[in-house]
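Q: Okay, sequence plus prediction incoming.
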Amino acid sequence: MKRLAISTACVAFAILGGVAQAFTKELKISLFAPPTHTWAKALSAWGKELEKRTNGELTAALFPAGQMGPVNKQMDLVRAGVADVAVVLHGAYPGRFDLSELSQLPFTFGKRDKIATRGSVALTGMLPQLQEEHSGLKVLYLAISPSTAIFFNNAEVDSVNKMVGLRVRGGSQIQNLILEAWGAAPVSVAPAELSDSLQKGVIDGASFNFEAAAAFRMDEVVKSVTPIAFTAASFSVVMNQDVYDGLSDEQRKAIDETTGEAGARSVGTLFDTAEEGGRAVFDGAGVKIQTISDEAYKGFVDAASGVTESVLAQRETTGRQARSFYARLLEETAK
């Protein structure tokens, strides 16, 4: 009888121990951007919040700077289970995100304030229309960067006619179309290679926002910036569906409560705040930030006006209802 009691206790201990182990999970988060980028700061903070909400049963390990794979392989990493969560830059997947990347159309957000917050919340609220583009993955939320400027190694551009012939890195197909409309020659360069490419003169300029440019240390190689706020990068934060489904109720609740609109608003706010700090970095480095007159700004807008209609018309042919989606995006971001 004593032996039975001991055996029963051992079995109970083994079962309880197994349960405790089964409900402890470390999420592997892949990020193409460096550890100084706002994405890295946001995801690190999210991991700590998950750990706090689950009493340590759900933690996160961040792998920044493309440690798990390059920018255009982030979705594959999550699908294959190499990473549990990743940030997907839509522009790195030409032809994949027909609707998600419409936020990149020229001057979509104009000169509004808090663009990253407005855009991130708006795009996340339209997720049901975007789920097909993320088939097989759980989308935690979507995000928009602050508006993009153009950073030059030597050229000083304060009007659209000065863009002619310049080799400029664009972050997506849409950005490349805008650059072409201005007479520039779009060049494909990975974010991690931008500073080196600018320094060596492989390219003349690059479209980026201030926060990201500072994170990639572009303040060390550029001499002027043209702050025309002409587009914005778009992202998805995605998770392996099987990993999510395998979590405990408490762990899934912690994720649900910190993603969706809440996650989009949090990241958007961080981006908007960091953009001010990023601009200060370039000011402090003595980089000339051009003053763009209203007339010159109108010149950039007018020259790129045909891009919006061309893209919407092309994507309507795929049955994606691009026009109605874009109209709603404009309406939501204006709130």
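A: Structure received. Residues are numbered from 1 along each chain as shown.

Q: From here on, just use CA atoms for contacts and neighbour counts.
A: OK.

Q: got the residue ranges for the helices in the stretch 201-335 of the chain?
A: 210-215, 241-245, 249-258, 260-284, 294-316, 322-333 (DSSP state H, counting those that start in this stretch).

Q: The first one - contacts with which helices or strands?
A: Helices and strands in packing contact with helix 210-215 are listed as helix 260-284; criterion 3 or more Cα pairs under 8 Å, 6 or more residues apart in numbering; DSSP states H and E.

Q: Next, the angle helix 249-258 makes with the helix it packs on.
A: 50 degrees (axes from the mean of the first three to the mean of the last three Cα atoms, to 10 degrees).

Q: Go through the helices of the stretch 201-335 of the chain and name the closest to Phe109.
A: helix 322-333 (7.5 Å; Cα to Cα).

Q: one step back: tell me which of the helices of the stretch 201-335 of the chain sits nearest to Ser234.
A: So among those, helix 260-284 is nearest, using Cα to Cα, at 11.2 Å.

Q: quick revisit: TSV for the helices of the stretch 201-335 of the chain, including distance to Ile29 and mean neighbour count?
A: Shown next, in TSV, are those (distance: least, Cα to Cα, whole Å; neighbours: other Cα atoms under 10 Å):
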stretch	distance to Ile29	mean neighbour count
helix 210-215	19	24
helix 241-245	12	15
helix 249-258	14	16
helix 260-284	15	20
helix 294-316	32	16
helix 322-333	29	16
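
Q: just so I know, which of these lies nearest Lys200?
A: Among these, the nearest to Lys200 by Cα to Cα is helix 210-215 (16.9 Å).

Q: how distant is that closest one from the center of its chain?
A: 13 Å (Cα atoms, centre = their mean, to the nearest Å).

Q: Need the contact partners of it.
A: 34, 36-38, 148-149, 219, 271, 274-279, 281-282 (Cα atoms under 8 Å, 6 or more residues apart in numbering).

Q: which one of the helices of the stretch 201-335 of the chain lies closest to Leu123?
A: helix 322-333 (7.1 Å).

Q: export the helices of the stretch 201-335 of the chain to CSV and tack on distance to Met163?
A: What follows is those, written out as CSV (distance: least, Cα to Cα, whole Å):
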stretch, distance to Met163
helix 210-215, 20
helix 241-245, 45
helix 249-258, 42
helix 260-284, 21
helix 294-316, 10
helix 322-333, 28
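
Q: Next up, a structure to set beside the first:
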Amino acid sequence: MTNFTRRSVMAGIGAAVALPAYLKKANAAEVTLKLHAMLPAPAPMNTQFFEPWIKEIQDASNGAIAVQLYPSMQLGGKPPQLADQVRQGICDITWTLPVYTPDRFPVAETLALPFMVTNAEKTSVVMHKLMDEFGQGEYDGIKTLAFHTHDGGKLHTRNGLIKTTEDLKGLKLRAPNQATGELLASLGAETVFFPVTEMVVGLSNGVIDGCCLPYEVVPAFKLQELTKFTSAPAPAERGLYANTFALIMNQRAYEGLSDDLRGVIDAHSGMALSERIGKQFDTFEAKGKQVVIDQGNTIGEIPSETLSEWREKAAPIYDKWIEKLNASGHDGAAIVARANALLDGAA
């Protein structure tokens, strides 16, 4: 073997030794992470977010990380159990709503109060900042990957637009969470709480007159066929409500990865991911609205003066929430004030 050849071989060996572990095992997964999801496989959250995100992680790790998606609660249990499932290691990653376990993650629930949403992208960034500043201890023992919200909810009804408080009186409405239900009840509506999957039956048989949901939910449940009117806040106003979401990972699964592979997870999580999911939900929202338009339904605007009246009615709900945050060891007034400031554009 010539000196040139020998040097080339040795250099190649040295380079191989220097490569990160995941590059030396291209296309051979070192670890497979189980992602447990509540929605059916065809849901846009799975096909348009999770599947591309999973592929990005796989490609960035050169195949060393595989993520297996289990939709429709295939690993068992019910959606409110997902946070515990990831903590216990039943799954490695999950996507869940803090409101599914009321009062357990109060900082993360704060933006689910009425009128705490602009659009999904901006409000998701606000939520991530709020959690960084006040909510780090809420997910103790869990690796948090992203936080986000959907766009503001609208009132979808069978028999007429909602433009005044009087229009709500006596309406039977399915509420999306406890705080929004309290607000609607204070305005004269009769609110009921049941899973969104039961909402279709309720609208079909007349048990409820409408519901409060974002447009993005419309296509999945064919709300454009079950309701004929949508009432949305005036464009300059905040949305009626938004539920909050957390993308979380088992801490032991994260810490068990090599430094290189933890770096891959870190590069595909955090503030940028929260913003990205929020932007994705704004896209879902636009598509849902177009479905309503194409159906020929009537879309109306809830005037600013009506919304001002409703926001005054929401004041006791905020006070009650501040007390709840205080009881959890937080400065409730500071959290709510900071959330409002961020929504209004503070840095």
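A: Yes, it's here. A quick note: this is a predicted structure, and the numbers were derived from the prediction, not measured.

Q: After superposition, what is the TM-score?
A: The TM-score (TM-score structural alignment, normalised by the length of the first structure) is 0.85; 314 aligned residues with a Cα RMSD of 2.3 Å.

Q: circling back to that earlier point, identify, from the contacts of helix 210-215 of the first structure, the entry nearest to Gly306 of the first structure.
A: Thr148 (19.1 Å).

Q: measure the closest one to Ala212 of the first structure for me?
A: 10 Å (Cα to Cα, to the nearest Å).

Q: Give the residues shared as contacts by those two.
A: By Cα under 8 Å, 6+ apart, no residue touches both Thr148 of the first structure and Ala212.

Q: Tell me which of the helices of the stretch 201-335 of the first structure approaches Pro94 of the first structure most closely.
A: helix 294-316 (12.8 Å).

Q: So which of the helices of the stretch 201-335 of the first structure is nearest Ser7 of the first structure?
A: helix 249-258 (31.1 Å).

Q: Please compute how far the closest one lies from its chain's middle.
A: 22 Å.

Q: repeat for stretch 218-235 of the first structure
A: Worked out by Cα atoms, centre = their mean, stretch 218-235 of the first structure lies 15 Å from the chain centre.

Q: Same check on stretch 338-347 of the second structure?
A: With Cα atoms, centre = their mean, you get 19 Å for stretch 338-347 of the second structure.

Q: what's in contact with it?
A: Under Cα under 8 Å, 6+ apart, the answer for stretch 338-347 of the second structure is Leu111, Met116, Val117, Thr118, Lys122, Thr123, Val126, Met127, Leu130.

Q: of all these, which two lie farthest apart?
A: So, the contacts of stretch 338-347 of the second structure by Cα to Cα: farthest apart are Thr118 and Leu130, at 15.2 Å.

Q: Next, the contact list for the residue nearest the centre of the second structure, please.
A: Residue closest to the mean C-alpha point of the second structure, counted by Cα atoms, centre = their mean, is Phe245 at 3.1 Å. Phe245 of the second structure sits next to Trp95, Thr96, Leu97, Pro98, Phe147, His148, Thr149 when contact means Cα under 8 Å, 6+ apart.

Q: any idea what it aligns with in the first structure?
A: When the first structure is aligned by TM-score structural alignment, Phe245 of the second structure is paired with Phe235.

Q: any idea how far the alignment partner in the first structure of Gln136 of the second structure is from Leu330 of the first structure?
A: Taking TM-score structural alignment, Gln136 of the second structure has Gln131 as its aligned residue in the first structure. Distance, Gln131 of the first structure to Leu330 of the first structure, using Cα to Cα: 20 Å.

Q: Same check on Thr148 of the first structure?
A: Counting by Cα to Cα, the gap from Thr148 of the first structure to Leu330 of the first structure is 18 Å.

Q: Past the helix or strand where Ile15 of the first structure lies, which element shows up next along the chain?
A: Assigned by DSSP states H and E, Ile15 of the first structure falls within helix 2-22. Note on helix 2-22 of the first structure: by DSSP H and E, the next helix or strand toward the C-terminus is strand 25-30.

Q: Give me the residues contacting whatever helix or strand comes next after that following strand.
A: Going down the chain from strand 25-30 of the first structure, the next helix or strand is helix 38-53, by DSSP H and E. The contact list for helix 38-53 of the first structure (Cα under 8 Å, 6+ apart) reads 31, 33-35, 56-62, 64, 211-212, 251, 254-255, 258, 267, 270-271, 274.

Q: Stretch 250-261 of the first structure now?
A: Applying Cα under 8 Å, 6+ apart, the contact partners of stretch 250-261 of the first structure are 46, 50, 53-54, 57-58, 121, 124-125, 140-141, 244-245.

Q: quick one: that stretch aligns where in the second structure?
A: Using TM-score structural alignment, the partner range for stretch 250-261 of the first structure is residues 260-271.

Q: And for stretch 50-59 of the first structure?
A: Going by TM-score structural alignment: stretch 50-59 of the first structure matches residues 57-66.

Q: what does stretch 275-283 of the first structure give?
A: Counting by TM-score structural alignment, stretch 275-283 of the first structure corresponds to 285-293 in the second structure.

Q: how much does the matching stretch stray from the first structure?
A: The superposed stretch 285-293 of the second structure is, by mean Cα distance after the TM-score superposition for the first structure, a mean 1.0 Å from where its aligned residues fall in the first structure.

Q: Appreciated, that's everything.
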